[in-house]
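One predicted model, sequence on top.
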Amino acid sequence: MAGRRARAQEARRQQARKRIIGAVIALVILGGLVAVGVWGVSKLSERFAGPEDYPGPGTGEAIIQVQSGENGYDVAATLLEEDVIASTEAFTDILVDDPSIQLHPGAYRVQQQMSAQGALDAILDPANKVELRVTVPEGYTLPQVFERLERDLGIPQEEFLQLAGNFTQFDLPEDAISLEGWLFPATYTFDDGITAEGVLETMIARQHEALEQYGVADADAQRVLTFASVVQREARFAEDFGKVARVFQNRLDINMPLQSDATVAYGTGNLHVVTTTAEERADASNPYNTYQVPGLPVGPIGAPGDQAIQAVLEPTEGPWLYFVTVNPETGETIFSETYDEHQQAVAQFQQFLRDNPGWGG
């Protein structure tokens, strides 16, 4: 009797264990199904949610350079590298949807972690384009030009000097002896990131444009710029440019030395004076000494502008062979036909120097 009860109890215990094991297995299977379901939903969600994108509007600041010839994928890669956008797809998808969008070369100010649409809007907004502006005045010599370019563009003068040492790499005529005179004086706007070579190429191209505008043949370009550079340094007021050009042209026509102190000073490297010494004017080794060397100097002595170029091509009609600025402070200049008249004007200038000792030194 006792044995039967024991066997029955053991059977019930085994059945209970089977039920518990079955329940555990069922729970495990159910848990697995739930996990697989969640994973599948997650994958489907990722598939249809679109590419990763920042919510925007962004923080901080970044400068993005869009290079000439780059396409939307190139720009997207740059934006991703600078952490402006979260994925390239978010940006390029917008461009694919609207083929009319045009991306222009330049540097643009944007923010990091922007939405793709926000980044695109920033690049398309002209107000975000980063530009550098520099003004090169007429008459500036190469050292002065390079100093101004460094100041306003942040490009070291050494880079310009190195390029100037190999000036034949640029679009210049065969008789050019340097970059002097070929960097057109004007106001320029450059994209951030412009190179020294790019700056010089732009300025030289602008000089070619000016010469072409006045109908100057390539074979005459160096001579015209040399002549115009002397006029640029010697004339002060608009009404005097044509007269100064006429004086020098009249002298050239009769093989009379130009006798320009500006050319002598350029040859000595002392560019901040208005007078020269008798010793400097007697130095025939100075190729810019137009007291000793006949005709025009060996090359330009600065950067001539439109007014000087036009004056050389269309000088004012007149018989003058001499001129002198009798009052450097006001710029008053007297033009004379005869040497005696000129000497009277020179006496006025010398009186000014006596009244203003040390002026112009």
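All right, it came through fine.

hey, let's count contacts and neighbours off CA atoms from now on
OK.

For this protein, which segments count as strands?
Under the criterion DSSP state E, the chain contains strands at 59-66, 106-112, 129-135, 187-191, 322-327, 332-336.

quick one, the first one and strand 106-112 angle?
Between strand 59-66 and strand 106-112, the angle formed by their directions is 150 degrees, by axes from the mean of the first three to the mean of the last three Cα atoms, to 10 degrees.

before we go on, here's another structure to hold up against the first:
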Amino acid sequence: MTDPQPPENHPFAEFFRETPSNTSRRDAGRVEEPRRPRRDRRPKRRRSVRTIITIVVALVLVGGLVAAGSAVFLSYQPQIEKFVAGSDNAEDYTGTGTDEKVSFVINDGDVGEMIGDNLEKEGVVKTSAAFYNLLLSQPDIVFQPGTYTLSKEMSAQAALTALEDPANHVTANVVIPEGTVAADVLTTLSTDTGVPLADLQAEAANYTQFGIDASAPNIEGYLFPATYSFEPNTSAKDLLQTMVNRTYQSLDAAGVAVADREKVLTLASVVQKEARLEPDFYKVARVFTNRIADDMPLQSDATVAYGTGEKRVDTTDAERNDESNKYNTYVYTGLPVGPISNPGDTAIDAAVHPADGPWVYFVTVNLDTGETVFSTTLDEHNRAVEQYQAWSAANPGAGG
């Protein structure tokens, strides 16, 4: 489907604009130095007292250097012993370890020797030397930072194999479906990561810290729906920042200018709630943009329901007439005051590239299949509503 562009005089046209080590080797040969000219021989003289004193002082200094050298040796003795131990005879466990488990952390920047030291310290391998010696024979090993589940008393090879197995990489997997509201996103994050809900709510309330403009009413719309893998002990702020960054990624990919992010997310969030089948996302977006262009209210029950704080789709006459609800698109024209859900890539793309068509009405006539009828006139729409009512009467309780 090609991306339609609104005409220049379209009231919503501005909203939908598109933003485009060498290691050098020493010379193996020996360079012979030029011979010095021979000095004239002088008669031997008896050593003076001063000369003898100089020799004695020199001997004392040499003795001091020897003592200092001993101290240096002692300070490096552990490393020297480790080097010597790093041979094929380094002590090692056998087998895959005991039933006692260890949560082992590889930090960003850790190198093989550091990992070996930490494995020995945690009781995973018997000696760091055995593990490091193994790495020397496999120089292409690349470790991924993170937390791993290992066992006590593993052989060096078993530990290395376990660290390379993604199944041992401990992460918290969080799945956020499209259209999930922010309050439910925070609850899911807390449940799946163990981060206190109060911490997540406090960070979300300070939403401008994530780069969201202060004109937005809240963080709604910026917590992108996707499947995430979070490392243990990730902070509440970092969890939310990851999700907001993913939203920016989607907006950037769709060519949305920074100044238009809030408007696009608001429209996309309504499309996400109202559309059922993917092709209809683009038609629903067109219905709403046509209504905005014609100064018609959106009349979306999804926005009204969001403003009431209730988790339902249907609304009452009283709720649709409630002027205190700033999300009431039966009372107020244009987009609601902010997003009403967290939309996915398709809804965002539909908001930026709505289908080409004259429709200003739509209704889903089969809640099981998602079949939706789009209409240009009120008479057409009323007939479609009758079609839905007939289906609903024939299928009581269906589609819920």
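Done, it's in. This is a predicted model, so every value here is computed, not measured.

overall similarity of the pair, as a TM-score.
Superposed pair, TM-score by TM-score structural alignment, normalised by the length of the first structure: 0.77. Supporting alignment: 315 aligned residues with a Cα RMSD of 2.9 Å.

ok, back up a step: just so I know, which of the strands of the first structure lies nearest residue 144 of the first structure?
Closest approach to residue 144 of the first structure among the strands of the first structure (Cα to Cα): strand 129-135, 11.7 Å.

counterpart of residue 369 of the second structure in the first structure?
Aligning on TM-score structural alignment places residue 369 of the second structure opposite residue 330 in the first structure.

For its match, give its distance to residue 233 of the first structure.
Residue 330 of the first structure sits 16 Å away from residue 233 of the first structure, going by Cα to Cα, to the nearest Å.

re earlier: with mean neighbour count added, can I get the strands of the first structure in CSV?
CSV is the format used below for the strands of the first structure (neighbours: other Cα atoms under 10 Å):
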stretch, mean neighbour count
strand 59-66, 16
strand 106-112, 21
strand 129-135, 16
strand 187-191, 15
strand 322-327, 20
strand 332-336, 18
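
and those strands as CSV, adding distance to residue 295 of the first structure?
Conversion of those to CSV gives the following (distance: least, Cα to Cα, whole Å):
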stretch, distance to residue 295 of the first structure
strand 59-66, 50
strand 106-112, 46
strand 129-135, 32
strand 187-191, 32
strand 322-327, 16
strand 332-336, 20
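
closest to residue 141 of the first structure out of those?
Closest among these, using Cα to Cα: strand 129-135, at 13.7 Å.

mean deviation of that closest one from the second structure?
Here the mean offset of strand 129-135 of the first structure against the second structure after fitting is 2.9 Å, by mean Cα distance after the TM-score superposition for the first structure.

In the second structure, which residues correspond to that strand?
Across the second structure, the stretch matching strand 129-135 of the first structure (TM-score structural alignment) is residues 169-175.

can you list contacts of the matching stretch?
146-149, 163, 188-189, 192-193, 225-232 (Cα atoms under 8 Å, 6 or more residues apart in numbering).

Which residue of the second structure is paired with residue 216 of the first structure in the alignment?
So, by TM-score structural alignment, residue 216 of the first structure is matched to residue 256.

Residue 283 of the second structure -> the first structure?
For residue 283 of the second structure, the aligned position in the first structure is residue 243, judged by TM-score structural alignment.

which residue sits closest to that match, ignoring its sequence neighbours?
Using Cα to Cα, 6 or more residues apart in numbering and skipping residues adjacent in sequence, the residue nearest residue 243 of the first structure is residue 316, 5.3 Å away.

same deal with residue 258 of the first structure?
In space, residue 258 of the first structure is closest to residue 290, 5.5 Å off (Cα to Cα, 6+ apart).

that older thread, just give me the neighbour total for the alignment partner in the second structure of the residue nearest to residue 243 of the first structure.
Under the alignment (TM-score structural alignment), residue 316 of the first structure pairs with residue 355 in the second structure. By other Cα atoms under 10 Å, the residues close to residue 355 of the second structure number 22.

right, and residue 355 of the second structure touches residue 282 too?
Yes - because the distance of 4.9 Å satisfies Cα atoms under 8 Å, residue 355 of the second structure is recorded as touching residue 282.

Distance from the chain centre to stretch 281-290 of the first structure, please.
37 Å (Cα atoms, centre = their mean, to the nearest Å).

got the contact list for residue 398 of the second structure?
Here residue 398 of the second structure is in contact with 367-368, 392 (Cα under 8 Å, 6+ apart).

Where is the longest helix in the second structure?
Counting by DSSP state H, the longest helix found in the second structure is helix 49-75.

That one corresponds to what range in the first structure?
Per TM-score structural alignment, helix 49-75 of the second structure has no counterpart in the first structure.
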